[in-house]
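# sequence plus predicted model, see below.
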Amino acid sequence: MTALLTMKNLRGGYGDSDILFDLSIEVAKGEIVAIVGPNGAGKSTAMKSIFGLLDIRAGSIAIGETDITGWAPNRIVKAGICYVPQVKNIFSEMTVHENFEMGAFLRKGDYSAALDRVYNLFPDLRTKQKATAGRLSGGQRQMVAMGRALMLDPQVLLLDEPTAGLSPKYMEQIFQISRDVRDSGVAILLVEQHAKQALAFADRGYVLAAGRNRHEGPASELLADRHIAEMFLGG
């Protein structure tokens, strides 16, 4: 497996406090990788570290052969990584279509093909192009957030708790769309509180606790391990 995104021996946090300790994660092209673990494990912090949103004191982050450690988020976007945070991830007062247009801010020239790809991935939104994004259901708002990020044709899509607060129907829909995104050639790294559901659809997984790697491997094997389930996945 050739890694597309590599986090190696990372240590960092906010201010003087470290939250991540010697953390290593890899994501290859064409796969979904899930980060799971108990509350306070450092899952979302790991995601933010990739996107340049916390202080890194040791270790490295790379996309392909390019070291992006310490880069500002705008440079990281240009390198091919897009991040969808858990909250405040859409322009609530804009329409669905305007959100997608905002997602194309770095593109030059015509982006109609990108728009068409996004609407094909999210067919529920094609009929809601003129709807105000903030008035949509939680699941549809999450689709808008993902679609806006995909307008830039990223190599890697970072999803922080994409199913938080969603009904089982929309949770499954977001997971299925994530598979479609992966199959279109975009690697996905996601943080999920619904650990068992995430590992059931991901290709590989990492179990974090107290900011450290505890277990890693094929998602199906992590899910089937009774010790891991009892210790880290809620039984």
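Here it is on my side, so go on.
# only C-alpha atoms from now on, for both contacts and neighbour counts.
OK.
# for residue 126, which non-adjacent residue is closest in space?
residue 119 (5.6 Å; CA to CA, 6 or more residues apart in numbering).
# burial measure for residue 189, as a count.
Residues lying near residue 189 (other CA atoms under 10 Å) number 26.
# gap between it and residue 159?
Residue 189 is 6 Å from residue 159, where distance means CA to CA, to the nearest Å.
# number of residues surrounding the closest residue to residue 28 other than its chain neighbours?
Nearest residue to residue 28, sequence neighbours excluded (CA to CA, 6+ apart): residue 3, at 4.3 Å. By other CA under 10 Å, the residues close to residue 3 number 15.
# for the protein, longest helix please?
helix 168-183 (DSSP state H).
# show me which residues of that helix are buried.
170-175, 177-179, 181-182 (16 or more other CA atoms under 10 Å).
# after it comes which helix or strand?
Where DSSP states H and E defines the elements, the next helix or strand beyond helix 168-183 is strand 187-191.
# just checking, what packs against that following strand?
strand 17-28, strand 32-36, helix 43-50, strand 156-160, helix 168-183 (3 or more CA pairs under 8 Å, 6 or more residues apart in numbering; DSSP states H and E).
# how much space separates residue 75 from residue 50?
For residue 75, the distance to residue 50 - CA to CA - is 12 Å.
# residue 204: which of the helices and strands packed on strand 187-191 is closest?
strand 32-36 (4.9 Å; CA to CA).
# and the angle from that closest one to helix 43-50?
130 degrees (axes from the mean of the first three to the mean of the last three CA atoms, to 10 degrees).
# elements contacting strand 32-36?
strand 187-191, helix 195-201, strand 204-209.
# which helix or which strand is home to residue 100?
Going by DSSP H and E, residue 100 is part of helix 96-103.
# re the thing from before, comparing residue 75 and residue 50, which shows the higher neighbour count?
Neighbours were counted for residue 75 and for residue 50 using other CA under 10 Å; residue 50 has more, 26 against 13.
# what is the burial count for the nearest residue to the more buried one once chain neighbours are set aside?
If the residues on either side of it in the chain are set aside, residue 50 comes closest to residue 61, at 6.7 Å by CA to CA, 6+ apart. For residue 61, the count of nearby residues is 26 (other CA under 10 Å).
# okay, one more to line up with it:
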Amino acid sequence: MHKQKAQILFKCHHQHDKPEYEDSTFTITKIIETNKSTPIFELILDNCKFIMDNNFCLQISQLTSLIYLGLNNCNIVQLQHIPKIESLKRLTLDYNFIQNSELIHLKFYQDKLLSLSIMSNRLNFSDQTLLQEFYLFHKLIQLSIAGNQKDITEHESVMMRDEIFKNMKNLVFLDTIARGEYLSTCIENQFNDQKQEQDYLSRLDVLDWKTEQEYKDADQ
């Protein structure tokens, strides 16, 4: 399995001028202490090796201003103790070992998330019920599921993409592919690769993301 290059282990953006705080050592205590002096809006724990148990998640859930949580390449198998944060809008779980049955533990976020990335895990799209799990995230504007569809043909992949767009009315971006050409005059509607899409999302203030209808109105 492809692994991302090692990145910073602790990164948080602060309100307004958003200075970056970065640290090569990761401790929950340091995160919580930082949050007491200035609210953390973005927390990236990519490549950190930890046990996502109840204690860990209860502590992370103290970050009540968090908008983006990145848990990529963290050896995550289970989501039973995923932190529950009301303010969260974007969640990335790429390059882990998550299977279909674990998605039920994301139920808390079905009416909250605007962006969800769960690439290169162990999701089995030959199970016809899997897409139904994603349809429950009715506010999603961006969804990344690439790297999981190893047992389906290209034709099946195209059909699945069309099915997802049909059933997720607010979805604009799916695995670097945008819905409809109407986006071309108001926003870049395609990306060359997943990194380019992720870089774009990192610049985007998710609180200002528009729904599909608003994009249509802007393009008319």
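That came in fine, so what should we check first? What you are looking at is a predicted structure, and each value in this text was computed from that prediction instead of being measured.
# and the TM-score between them?
TM-score of the superposed chains, computed with TM-score structural alignment, normalised by the length of structure 2, equals 0.34; 119 aligned residues with a CA RMSD of 5.1 Å.
# what's the closest of the helices and strands packed on strand 187-191 of structure 1 to residue 230 of structure 1?
For these, the distance to residue 230 of structure 1 is smallest for strand 32-36, at 13.4 Å, taking CA to CA.
# contacts only, for residue 58 of structure 1.
9-12 (CA atoms under 8 Å, 6 or more residues apart in numbering).
# any chance of a markdown table for these, columns secondary structure and distance to residue 113 of structure 1?
What follows is the contacts of residue 58 of structure 1, written out as a markdown table (DSSP: H, G, I helix; E, B strand; the rest coil; distance: CA to CA, whole Å):
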| residue | secondary structure | distance to residue 113 of structure 1 |
| --- | --- | --- |
| 9 | strand | 39 |
| 10 | strand | 38 |
| 11 | strand | 40 |
| 12 | strand | 39 |
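# ok so, going back, which one of the helices and strands packed on strand 187-191 of structure 1 lies nearest to residue 222 of structure 1?
Nearest to residue 222 of structure 1 among these is strand 32-36 (10.4 Å), distances taken as CA to CA.
# strand 187-191 and that closest one, what's the angle between them?
Using the same axes, to 10 degrees: strand 32-36 of structure 1 against strand 187-191 is 10 degrees.
# scan structure 2 for its longest helix.
Structure 2, longest helix under DSSP H: helix 154-167.
# does anything pack onto that one? Which helices or strands?
helix 130-135.
# which strands and helices lie in contact with the helix it packs on?
helix 154-167.
# after the helix it packs on comes which helix or strand?
Later in the chain than helix 154-167 of structure 2, the nearest helix or strand by DSSP H and E is strand 173-174.
# and that following strand, what does it pack onto?
Using 3+ CA pairs under 8 Å, 6+ apart, strand 173-174 of structure 2 sits against strand 142-144.
# what about 10 Å?
Here strand 173-174 of structure 2 touches strand 142-144, helix 154-167, going by 3 or more CA pairs under 10 Å, 6 or more residues apart in numbering; DSSP states H and E.
# and those: which comes nearest residue 132 of structure 2?
Nearest of these (CA to CA): helix 154-167, 9.2 Å.
# hang on, the earlier thing: I figured the residue nearest to residue 28 of structure 1 hits residue 33, correct?
No. Taking CA atoms under 10 Å as the definition, residue 3 of structure 1 is not a contact partner of residue 33, at 11.7 Å.
# residues that sit against both of the two, list them.
The contact sets of residue 3 of structure 1 and residue 33 overlap at 25-27 (CA atoms under 10 Å, 6 or more residues apart in numbering).
# from residue 167 of structure 2, how far out is residue 55 of structure 2?
Applying CA to CA to residue 55 of structure 2 and residue 167 of structure 2 gives a distance of 37 Å.
# the two: which is more packed in?
Shown here are residue 55 of structure 2 and residue 167; by other CA under 10 Å, residue 167 has more neighbours (15 against 12).
# quick check: that one vs residue 212 of structure 2, distance?
Taking CA to CA, one finds residue 167 of structure 2 at 13 Å from residue 212 of structure 2.
# cool, and residue 154 of structure 2?
26 Å.
# what about the two, which has more around it?
residue 212 (18 against 10).
# looks like residue 124 of structure 1 contacts residue 147 (just checking).
No. The pair residue 124 of structure 1 and residue 147 fails to qualify as a contact (CA under 10 Å) at a distance of 11.7 Å.
# more crowded one of these two?
Remark: of residue 124 of structure 1 and residue 147, residue 147 carries more neighbours, 25 against 12, as counted by other CA under 10 Å.
# could you measure from the more buried one over to residue 139 of structure 1?
Distance from residue 147 of structure 1 to residue 139 of structure 1, by CA to CA: 12 Å.
# and residue 19 of structure 1, by the same measure?
30 Å.
# with residue 44 of structure 1 instead?
From residue 44 of structure 1 to residue 139 of structure 1 the distance is 20 Å (CA to CA).
# next: residue 222 of structure 1.
Distance from residue 222 of structure 1 to residue 139 of structure 1, by CA to CA: 27 Å.
# so residue 200 of structure 2 sits in a helix?
Yes. Counting by DSSP: H, G, I helix; E, B strand; the rest coil, residue 200 of structure 2 is located in a helix.
# okay, and residue 91 of structure 2 sits in which element?
Since the elements are taken from DSSP H and E, residue 91 of structure 2 ends up inside strand 90-92.
# by contact count, what packs against that strand?
Short answer (3+ CA pairs under 10 Å, 6+ apart): strand 90-92 of structure 2 packs on strand 42-44, strand 68-70, strand 115-117, strand 142-144.
# export those strands as JSON lines, with columns for mean neighbour count and distance to residue 200 of structure 2.
Output for those, formatted as JSON lines (neighbours: other CA atoms under 10 Å; distance: least, CA to CA, whole Å):
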{"stretch": "strand 42-44", "mean neighbour count": "22", "distance to residue 200 of structure 2": "15"}
{"stretch": "strand 68-70", "mean neighbour count": "21", "distance to residue 200 of structure 2": "14"}
{"stretch": "strand 115-117", "mean neighbour count": "21", "distance to residue 200 of structure 2": "12"}
{"stretch": "strand 142-144", "mean neighbour count": "22", "distance to residue 200 of structure 2": "12"}
